[in-house]
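> Quick one: sequence and predicted model below, then my questions.
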Amino acid sequence: MLVAHLPAGYILVPAGYILASAARRRSAAPGIMAAALVGSVLPDFDMIFFVLTGGKVHHHDYISHWPLFWLALAVVALPAVGRLAPRWFSAAAVFFAAVMLHMLMDTVAAPMLWLAPFDWSRFELTTVPATYSNWVVSFMLHWTFGLELLICATALIVAQRRNRRVRSAQRG
């Protein structure tokens, strides 16, 4: 995915607010948006290494794109946050949900190492063929980019509805 990770993280924000409200942790609500947005793009920070190595190693091969790494981290971190900083549990849960959503989204059109480091098999829903000399153009003209545009449009609708609610709450 090229452009939809951040909008997808934004779409998760209302679920985080519901979780915080159900847990009676409304004071953590400001951290929920930041957690969702950071979690939705954090795995792609491995692009720095991809660029530094001259693209010799696909960035999905780094540990930041191993779903089992994030699941193991969540299994350790979530109970710790729940016990030591319960106010931030909702934000932490949304962060890990956003990271895993990133993994799922990448699996649509890019090979992912879902079982690494135990199994190096790659999983992807579809392969985007290199039909153009520029890989970005190949991605943008592939049907999967339509899914990205749909996610972006959904995020805009969520933002519009949120802004309407905020404005009406401020008025009265």
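Looks like it arrived, so ask away.

> For the rest of this, base every contact and every neighbour count on C-alpha atoms.
Fine.

> Name the residues of the longest helix along the chain that come out as buried.
Longest helix in the chain, counting residues (DSSP state H): helix 144-171. In terms of neighbour count (16 or more other Cα atoms under 10 Å), helix 144-171 has its buried residues at 144-145, 148, 151-152, 154-155, 158.

> putting a second one here so we can go through both:
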Amino acid sequence: MFIGHLPAGYLLAKSPVFARASRTVFWGVLLGSVVPDLDMLWFYFVDQGSTHHHDYLTHRPILWAAVLLIGALFKAGFLIGLAAGGLLHLALDSIAGKVTWGWPFSEVSMTLVTVQATHDHWIKSFLSHWTFKVELVLVAVALIVFVRSNFKGRSE
């Protein structure tokens, strides 16, 4: 997923699940929806691309489950939001990218859809695949929700 993580995080943060949550939780969800991809910095600048970034700890669901558990134990809304956003990120990555959901108990990673190499660069292949249209829909829906929630009641 290229552009869909943050809009999906926004939609989750605005959903009925978090409707009564604080702004701290809201920002936790937004941050969590993108923070797993901070491992790309390590991937490019340290690891030189030798290990796929989905194999790093930030893309392991057990990390985000642990953050969720800690947040719940300490009633830390930001951590709960961060974990929810992180788990959402991994769920979205599972559509066309491999995520090892059973780690550390299993090394099996799965993907729902395989994006074939149809172009000379992998990014072009992803951008031309139908799954990218799902991301565009996420962006459009998030923009609609944003506009409606920010301008609701102003014209009355």
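Now that the structure is in, tell me what you want to look at. Treat the numbers as computed from the prediction; the structure is a model and nothing was measured.

> quick one on the thing from earlier: would TSV of the buried residues of helix 144-171 of the first structure with distance to residue 166 of the first structure be doable?
Output for those, formatted as TSV (distance: Cα to Cα, whole Å):
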residue	distance to residue 166 of the first structure
144	33
145	32
148	27
151	22
152	21
154	18
155	16
158	12
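
> center of the second structure - which residue?
residue 89 (1.9 Å; Cα atoms, centre = their mean).

> Then that residue would be within a helix, right?
Yes: counting by DSSP: H, G, I helix; E, B strand; the rest coil, residue 89 of the second structure is found in a helix.

> What residue, apart from its backbone neighbours, is nearest the counterpart of it in the first structure spatially?
By TM-score structural alignment, residue 89 of the second structure lines up with residue 102 in the first structure. Once flanking residues are discounted, residue 102 of the first structure sits nearest to residue 40: 5.7 Å by Cα to Cα, 6 or more residues apart in numbering.

> try residue 100 of the second structure
residue 109 (4.1 Å).

> what's the distance between that neighbour and residue 55 of the second structure?
Note on residue 109 of the second structure: its distance to residue 55 of the second structure, by Cα to Cα, to the nearest Å, is 10 Å.

> Can you pull the residues that touch both of those two?
Counting by Cα atoms under 8 Å, 6 or more residues apart in numbering, the contacts common to residue 109 of the second structure and residue 55 are 99-100.

> Tell me which residue of the second structure lines up with the residue nearest to residue 102 of the first structure.
So residue 40 of the first structure corresponds to residue 33, using TM-score structural alignment.

> Check residue 136 of the first structure too.
Under the alignment (TM-score structural alignment), residue 136 of the first structure maps onto residue 123.

> For the residue nearest to the centre of the second structure, give its distance to residue 19 of the second structure.
Remark: distance between residue 89 of the second structure and residue 19 of the second structure (Cα to Cα) = 20 Å.

> ditto for residue 48 of the second structure
Residue 48 of the second structure is 42 Å from residue 19 of the second structure, by Cα to Cα.

> and what of residue 74 of the second structure?
Residue 74 of the second structure is 21 Å from residue 19 of the second structure, by Cα to Cα.

> Now which residue in the second structure aligns to residue 57 of the first structure?
Aligned partner of residue 57 of the first structure by TM-score structural alignment: residue 51.

> I'd say its match and residue 43 touch.
Yes: judged on Cα atoms under 8 Å, residue 51 of the second structure makes contact with residue 43 at a distance of 7.1 Å.

> The two: which has the busier surroundings?
residue 43 (18 against 12; other Cα atoms under 10 Å).

> Which helix or which strand is home to that one?
helix 39-45 (DSSP states H and E).

> residue range for the helix or strand just after that helix in the first structure?
Toward the C-terminus, helix 39-45 of the second structure is succeeded by helix 61-73 as the next helix or strand (DSSP H and E). On the first structure, the counterpart of helix 61-73 of the second structure by TM-score structural alignment is residues 67-79.

> how big's the offset between that stretch and the second structure?
Here the mean offset of stretch 67-79 of the first structure against the second structure after fitting is 1.6 Å, by mean Cα distance after the TM-score superposition for the first structure.

> residues of that stretch that come out buried?
Under 16+ other Cα under 10 Å, the buried positions of stretch 67-79 of the first structure are 67-68, 70, 74, 77-78.

> and those residues as JSON lines, adding distance to residue 46 of the first structure?
Listed next are the buried residues of stretch 67-79 of the first structure as JSON lines, based on distance: Cα to Cα, whole Å:
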{"residue": "67", "distance to residue 46 of the first structure": "14"}
{"residue": "68", "distance to residue 46 of the first structure": "16"}
{"residue": "70", "distance to residue 46 of the first structure": "14"}
{"residue": "74", "distance to residue 46 of the first structure": "19"}
{"residue": "77", "distance to residue 46 of the first structure": "21"}
{"residue": "78", "distance to residue 46 of the first structure": "23"}
